[in-house]
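Peer 1: okay, here's the prediction I keep looking at, along with the sequence it came from:
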Amino acid sequence: MNKGFITILTLLFSFLSAQKGPYYQQQAKYKMDIDVDAKNFTYNGNQTLTYTNNSPDELNVVYFHLYWNAFKPGSMMDQRVARQGKNGDSRLQKDGISRLASIPKEEEGAQNIHWIKQNGKDLKFEVQETVMKVYLDSPIKPNTSTKFTMEWDAVIPMQIRRAGRNNSEGVDMTVTQWYPKIAEYDYDGWATFDYVGREFHAPFSDFEVNIKIDKDYVIGAGGTLENPSEVKGYDPKASLKADKNNKVTWKWTAKNMLDFAWAADRDYTVESFVVLDGPKVYFVYQKSEKTKYWSESKPYVTKFFQIMNATYGRYVYPSYSFIQGGDGGMEYGMCTMILGEAKSVDGLVGLMVHEGGHSWNQQIMAYNESVRPWMDEGFTSYYDDSIMYQLFPPKTPKANPFTATLDRYRNFVKRGIEEPAGWLGDHHDNGTAYSFASYYKGELFLVQLGYIIGEQNLALVMKEFYNQWHLKHPTDRDFMHIAQKISGMDLKWFHHYWINTTKTIDYAIKDIKYGEFATTVTLENKGSIPMPIDFSILTTDKKVVNYQIPLNMTHTWKQKDIYGDFKTEAYWPWTQKEYTLTIPYNKSQISALGIDFSQRLADVNLEDNLVEVK
């Protein structure tokens, strides 16, 4: 056997062995006892964590996230904000100066680990700001479980981003990403991203959380309250059972979620209503004239859950809470923290729809947002625009629900600061570029996919993706596998161009020659992303005739689309800059002709896409 053949076999074996094996996911069960000192914004915590290693790997260390350690001067978050200046997250800085730099010492966030044990034996650990590395007493072998116990105390930080004390609307405590949370371990290894401002990832977990706090407080949380008759706000017949320190214990449980979040305030009102064939919804907020739109939002929120259940897959948890707290809107397991004040009911509902939509993406589908923020933020934005279009139909009809997003994308591209959607969430250099990469490019990924494969196929893809991958941790590769199978198309080229580059789409009508019985149109690809093209004419008797020009890389064409029936032309090779199309209509029969009458194509220059025939 010659050396060259041996080398080929070795490389082939290495490639095959690097492929992803059978799917697995880790599992955790938390039991926490929390004692809150509301006056000083601190708490003491004890935690028992049962961790199951379903991977094929033996684990010798584990990692925990300690997110609140970021909220202090000199932290990595502070350094990141200072370096980005006005190009960073506006919520973390003022006039380009990091807000974290001026946090008073007594209001710095802290999670102080007293000790951690594995099956009763003390463990060595290292705290690397927001990440804690723990050296195990005994390895966790595949398909076995181990039990960690730990004790810690924490300081609820000054409210800067998402969590914290005394937010701008006067909510006492927003307690999110607040406990030592074990990191996710999967095929890519430990997800140990430092917390410098963006998103979160974790294994699916069960929670039993007992929170002891002054009896005058009301808690809103993402979970099931097991003792509503013993605490304030949820049961009008409740009999508070306060201890000698005037505290009561709130008992919460939750199953198969990524995290557990809560907020506490003495002025909270709790309202609830049940969505038919959906969850029980809780509103936990400070009821006042400033929050008057919360009551008006209830029928819209009901419709939101019904549309999501019918269109994208069922909400799997028993309840969902909208809680006034945080700094705008942030999603967690079975709840969201949002600001309470709104200028209009549609403004409030828009926020609720977006944050509620995250329950499907961040929680139920559970992407790794630190790696793929465009899937969570983008897919959620897609739901958002689609559903708001149904809840609040525009006074002036639009071609589709996504026209405003397309226009914003086109205007942003002109600024020349775009960054690829495939970058890690925390590693974008510009805050606005991150927003467009994750929210806008992520949303338009689905809009362009619908344009390519047809809207009916896209709907099937979204449903099947949910059916196969909900309550797991899918990646974009899993999504594309389903999209290609349902459409019958090769779509890898599209994913690469749209997610991994900042190249743009720009097609144009270059030339028109009118004949006695037919018209010849020359189209030009002036951009850097090839696409299939929908070309249409409006006849003088007000009929629309559609032509589909497939891209050769798809190797087939869309079979149907809600935007019309299409006559299929010959393939347009992606290497070819021009394409000639002959249509059996003369000038007197044509009122207008153009590229993409549906206005879904993310063409960055629309001026040369339509011609009115006079």
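Peer 2: All right, it came through fine. Quantities reported herein were computed from a predicted structural model and do not represent experimental measurements.
Peer 1: okay, CA-based contacts and neighbour counts for the rest of this
Peer 2: Will do.
Peer 1: quick one, helices of the stretch 301-450 of the chain?
Peer 2: In the stretch 301-450 of the chain, the segments counted as helices under DSSP state H, counting those that start in this stretch are 345-358, 373, 379-391, 403-413, 431-435, 441-453.
Peer 1: to clarify, my last question referred to the chain.
Peer 2: Remark: helices assigned in the chain by DSSP state H are 3-17, 76-84, 293-311, 345-358, 373, 379-391, 403-413, 431-435, 441-453, 455-469, 476-487, 492-500.
Peer 1: could you dump these to CSV with mean neighbour count?
Peer 2: Converted to CSV, the helices of the chain look like this (neighbours: other Cα atoms under 10 Å):
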stretch, mean neighbour count
helix 3-17, 11
helix 76-84, 20
helix 293-311, 17
helix 345-358, 22
helix 373, 28
helix 379-391, 21
helix 403-413, 16
helix 431-435, 21
helix 441-453, 23
helix 455-469, 18
helix 476-487, 16
helix 492-500, 16
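Peer 1: let's bring in a second model and compare:
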Amino acid sequence: EGVALSMTQWYPKLAEYDDEGWHADPYIAREFHGVWGDFDVKLTIDKDYVVGGTGYQQGEPKVADNKKTIHFKAPRVHDFTWAADPDFVHDTFQIENGPLLHFYYKKDLEQQYLDNWKKLQPDTAKLMAYFSENVGTYPYEQYSVIQGGDGGMEYAMCTLITGQRSYGSLLGVTAHELAHTWFQFLLATNEAKHEWMDEGFTSYISALAMNELREEKRENPLAGSYRGYIGLANSGVEQPLTTHADRYVYNQAYGAAAYSKGAVFIAQLGYVIGEENLKKTIKKYFDDFAFKHPKPMDVIRTAERITDLELDWYLMDFGQTTNTIDYGIKTVDGKSITLERIGLMPMPIDLSVTYTDGTSEDFYIPLQMMRGEKPTDATIIKDWAWAMPTYTFDVTKTVKSVTIDPSKLMADVKDDNNSFTVE
């Protein structure tokens, strides 16, 4: 789009060393697992260039001849990015009791795109407020949305995105890249090993934010992620989420795993432990692991501390294998209902039963290995042990119909057998 300089992955970067050793992955157009630090950077550039990026500018630039030197400091980050162009417009938007937002975009854009960049500014403030409230407070003094790069990519205190977009696209990409500030830059997972934790969790929280900001009122804002994952699971090319980001056979399989299955992982965890417990888990996870390099088990252990449930099975089956969830209604005989587990992955079951007299009742079947139940208003009945392929229980009235998981928050890969009506 004609931006002069988009300077990302532009300097020799230290490899992270942790309990697994050195993470010196070669760069093949993804990201590095970076080291936390305080950056002190001086850029010398033609004096007519407008520069934005990571960090805080220290005073006015020093100008000599046709050059200027700009001094930036960026505390507690693991990357430094900048972009520059002589034709950048530079707008700012101050969030009340929050950071100063910066917007850099080309002044020669068509008027419709210029209008979009103006419209974006208050909406970015709303997105920032949503993420701060629902994950954790944004800790820096500024954030910059910069036209540049080749699509949309997240960096410390900034994002580079292409600017010639419809407003819906511009806002959606900004929401996703801004959300990465929490799920990658503050909760700095190793993107090479656990790409689904940053892309998936980002997709999850940005979908919720967009649903609220645009007042879409979708019953399940993650429905697209569920479709993406289920399509992958039924495609025959799925690889487990433990696959290194650079080792997928098909790029499409990488995308569906990292973005869709990763989003379903956290959304479906809400089905397992309850939505309010999930909200508490996300905030506790941020409080405990911001400015660190969390791993998958850290999410699970956080959820266990919140709920007193045993959840390692969930990470093992959904995150470390390609086992799938597939439950069905096997038989309905008067007042007796038999369910079957067809897929290898076990789950607790939400069930809705309608009786022939027109009344209905919700049931909750705990998964025995969880050692407990999520909060629910449904009637809690006996546990289902994971090794048992079928489960039978009786109700007090004659059954008309049965539905497994009315919320559709359980990622059942073949849901055509999840409903049954007695003829």
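Peer 2: All right, it came through fine. Here the structure is a predicted model, which is why all the values come from computation and not from measurement.
Peer 1: in TSV, list the helices of the stretch 301-450 of the first structure along with distance to Trp572 of the first structure.
Peer 2: TSV is the format used below for the helices of the stretch 301-450 of the first structure (distance: least, Cα to Cα, whole Å):
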stretch	distance to Trp572 of the first structure
helix 345-358	38
helix 373	33
helix 379-391	29
helix 403-413	24
helix 431-435	32
helix 441-453	14
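Peer 1: among the helices of the first structure, which is nearest Val61 of the first structure?
Peer 2: helix 76-84 (23.5 Å; Cα to Cα).
Peer 1: find me the equivalent region of the closest one in the second structure.
Peer 2: Helix 76-84 of the first structure corresponds to no residue of the second structure when matched by TM-score structural alignment.
Peer 1: elements contacting that helix?
Peer 2: Judged by 3 or more Cα pairs under 8 Å, 6 or more residues apart in numbering; DSSP states H and E, helix 76-84 of the first structure is in contact with strand 97-98.
Peer 1: follow-up on the earlier one: could you redo the helices of the first structure as CSV and give each row distance to Val196 of the first structure?
Peer 2: Shown next, in CSV, are the helices of the first structure (distance: least, Cα to Cα, whole Å):
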stretch, distance to Val196 of the first structure
helix 3-17, 35
helix 76-84, 4
helix 293-311, 32
helix 345-358, 21
helix 373, 14
helix 379-391, 22
helix 403-413, 25
helix 431-435, 13
helix 441-453, 22
helix 455-469, 29
helix 476-487, 24
helix 492-500, 23
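Peer 1: for those, which one sits closest to Lys31 of the first structure?
Peer 2: Of those, nearest to Lys31 of the first structure by Cα to Cα is helix 345-358, at 25.6 Å.
Peer 1: C-terminal to the closest one, what's the next element?
Peer 2: helix 373 (DSSP states H and E).
Peer 1: grab the nearest non-local neighbour of the counterpart of Ser407 of the second structure in the first structure.
Peer 2: With the correspondence set by TM-score structural alignment, Ser407 of the second structure lines up against Ser598 in the first structure. In this structure, Ser598 of the first structure finds its nearest non-sequential neighbour in Ala399, 6.0 Å apart by Cα to Cα, 6 or more residues apart in numbering.
Peer 1: the one you found -> the second structure?
Peer 2: Counting by TM-score structural alignment, Ala399 of the first structure corresponds to Glu219 in the second structure.
Peer 1: before we move on, the earlier item: the residue nearest to Ser598 of the first structure contacts Gln599, doesn't it?
Peer 2: Yes. Using Cα atoms under 8 Å, Ala399 of the first structure is in contact with Gln599, at 6.3 Å.
Peer 1: tell me which of those two has more neighbours.
Peer 2: Neighbour totals were compared for Ala399 of the first structure and Gln599, and Gln599 leads with 16 against 12 (other Cα atoms under 10 Å).
Peer 1: next one: the residue positioned nearest the centre of the first structure relative to Leu610 of the first structure, how far apart?
Peer 2: When Cα atoms, centre = their mean is applied to the first structure, the residue found nearest the centroid is Asp376 (2.2 Å). Asp376 of the first structure is 34 Å from Leu610 of the first structure, where distance means Cα to Cα, to the nearest Å.
Peer 1: what lines up with Thr475 of the first structure in the second structure?
Peer 2: When the second structure is aligned by TM-score structural alignment, Thr475 of the first structure is paired with Lys295.
Peer 1: now do the contacts for that match.
Peer 2: Neighbouring residues of Lys295 of the second structure by Cα atoms under 8 Å, 6 or more residues apart in numbering: Thr189, Asn190, His194.
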